[in-house]
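Participant: Got a predicted model here, sequence first, then my questions.
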Amino acid sequence: MKKSAIGAAVLLTGLVVFISAAYAVGDNYQPVKQTPDTETAYVTHLNGNQLTTDAIQWYEGQDADRIFLEREPDSGLDAAPDGYYIVNDDESIRTINVDPNAQVLMQIYDKSGNPEDLDVAWNESISFKEFADALSKTDVLDLKSFPYHLTIENGVVTKIVQQYVP
């Protein structure tokens, strides 16, 4: 009983901090520029330098509203919630190599193991090893629940940008 009460308290604290961070985002957000070399995906697994992903279509702003209204006409909403919309019609996964020197830009991740330390830091640069370590931690924040914009050059991921979602 004591463990579950402590676990619930930690979870509640984490949610409060995360929600607070979502409202503290402000005007600093900049959409990730999509290029022909960019693929947006969920990361499902990481083994060494091999990333397993589930590709998605990521929409923001007016594009998100348009696609949302086409696909969810009976939602009762006039626009995409939170200004973005994700389409994942093909849930197949693929494994792709990552350059060990790939640039990794994070918006929010577990730096200390303490939910109270979660904070949005736009495009914080970390090493691929730090990304791998953070991805394996799920107690405070599961990074696999975020989409990532991957730059793929010659079949290798050279840049990983976490997409912040409120």
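Facilitator: Thanks, I have the structure now. Numbers count the residues shown, from 1 in each chain.

Participant: Please count neighbours and contacts with C-alpha atoms only from this point.
Facilitator: Fine.

Participant: hey, which strand is longest across this structure?
Facilitator: Of all the segments of type strand in the chain, defined by DSSP state E, the longest one is strand 94-106.

Participant: mind checking which helix or strand residue 4 is in?
Facilitator: Taking DSSP states H and E as the criterion, the element that holds residue 4 is helix 2-23.

Participant: quick one: contacts for residue 56?
Facilitator: The neighbourhood of residue 56, defined by CA atoms under 8 Å, 6 or more residues apart in numbering, consists of 40, 41, 42, 86, 87, 88, 89, 90.

Participant: about what we covered before: how far does the longest strand of the chain sit from the chain's center?
Facilitator: Taking CA atoms, centre = their mean, to the nearest Å, the mean C-alpha location of strand 94-106 is offset from the chain mean by 14 Å.

Participant: Put this next to the first one:
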Amino acid sequence: MKKTLLTISLLSVIFMGSFTYGNLNYEASTVLAKPTNPEVQTENKDITDTTKETIYITNINNIDGQLEIQADDIEWFEGKAADEALVKNEPNAGIDYAPDGYYIVNDDPSTYELKVAPDAEILVQIYDRTGQPEDIDINWNEKISLEKFIALYNQKDNLDMSQFPYHVTVQDGEVIQIVQQYIP
């Protein structure tokens, strides 16, 4: 277990320098910002273009054969931008840097539904592969099936997938890609 935690810690330091998301390379000072739509709805968002959003997934539902995720928009900051966001949002924290190199702002906990395409691509960084805590390890951008993701999301024994942020790509009103954001 200590070896796994050490490996995770070392990899998180390397990972925080930069990471690849889709075909885009985000450097450590990049902000993956909240969508520009200021209204958070409790119904399906009407998204007709391709957009990328950073969210927490608060629930997964199958409604009459249509998979939907309950999404909570967040702001994800890394590097210097994370330090600045922490100082701005928590001026009395007693530190002026984000200890893990990232900072999340979730000022509005309201949620909305997003339909998920049946062939959506799912990329995860870490999950419970065997049911044994000591086997939980990082495997960057590992592609898994949507069915496997749903099963993992509903399994809370060793690693709770609802605690991770996700970068989702929405095209014509449907999620076509879900990328788990690793957090140390």
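Facilitator: In hand now; what should we look at? Keep in mind that this is a model prediction, so the values were computed, not measured.

Participant: After superposition, what is the TM-score?
Facilitator: The TM-score (TM-score structural alignment, normalised by the length of structure 1) is 0.84; 152 aligned residues with a CA RMSD of 2.0 Å.

Participant: can you pull the buried residues of the helix holding residue 4 of structure 1?
Facilitator: Of all the residues in helix 2-23 of structure 1, those buried under the rule 16 or more other CA atoms under 10 Å are 10, 11, 13, 14, 15, 17, 18, 21.

Participant: how close does the most centrally placed residue in structure 1 sit to residue 50 of structure 1?
Facilitator: Ranked by distance to the mean C-alpha position of structure 1 (CA atoms, centre = their mean), the top residue is residue 146 at 2.2 Å. Summarising the geometry, the distance separating residue 146 of structure 1 from residue 50 of structure 1, computed by CA to CA, to the nearest Å, is 18 Å.

Participant: ok, now residue 84 of structure 1?
Facilitator: For residue 84 of structure 1, the distance to residue 50 of structure 1 - CA to CA - is 28 Å.

Participant: Residue 32 of structure 1 now?
Facilitator: Counting by CA to CA, the separation of residue 32 of structure 1 from residue 50 of structure 1 is 23 Å.

Participant: More neighbours: which of those two?
Facilitator: When neighbours are counted by other CA atoms under 10 Å, residue 50 comes out ahead of the other of residue 32 of structure 1 and residue 50, with 17 against 12.

Participant: out of everything not next to it in sequence, what's closest to that one?
Facilitator: In space, and not counting its chain neighbours, residue 50 of structure 1 is closest to residue 97: 4.5 Å by CA to CA, 6 or more residues apart in numbering.

Participant: Touching, that neighbour and residue 158? I think so.
Facilitator: No: Residue 97 of structure 1 is not in contact with residue 158 according to CA atoms under 8 Å; the separation is 9.2 Å.

Participant: quick one: the helices in structure 1?
Facilitator: Taking DSSP state H to define them, one finds helices in structure 1 at 2-23, 61-71, 128-136.

Participant: Columns distance to residue 108 of structure 1 on top of these, output as CSV?
Facilitator: Converted to CSV, the helices of structure 1 look like this (distance: least, CA to CA, whole Å):
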stretch, distance to residue 108 of structure 1
helix 2-23, 9
helix 61-71, 21
helix 128-136, 10
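
Participant: So for residue 36 of structure 1, which of those sits nearest?
Facilitator: helix 61-71 (17.8 Å; CA to CA).

Participant: Buried residues, the closest one. List them.
Facilitator: Neighbour counts using 16+ other CA under 10 Å place 64, 65, 66, 67, 68, 69 of helix 61-71 of structure 1 among the buried residues.

Participant: what's the closest of those to residue 124 of structure 1?
Facilitator: Distance ranking of those against residue 124 of structure 1, using CA to CA, places residue 64 first at 25.6 Å.

Participant: ok, now which ones touch the residue mapped onto that closest one from structure 2?
Facilitator: Using TM-score structural alignment as the criterion, the counterpart of residue 64 of structure 1 in structure 2 is residue 82. Taking CA under 8 Å, 6+ apart as the contact definition, residue 82 of structure 2 lies against 29, 76, 97, 98, 101, 102, 103, 104.

Participant: Compare the residues you listed and tell me which has the most neighbours.
Facilitator: Most neighbours among these, by other CA under 10 Å: residue 76, with 25 neighbours.

Participant: Roughly how far does it sit from residue 151 of structure 2?
Facilitator: As judged by CA to CA, residue 76 of structure 2 and residue 151 of structure 2 stand 26 Å apart.

Participant: With adjacent residues omitted, what lies nearest to residue 151 of structure 1?
Facilitator: residue 38 (4.5 Å).

Participant: how about that neighbour, what's its match in structure 2?
Facilitator: Going residue by residue (TM-score structural alignment), residue 38 of structure 1 aligns to residue 52.
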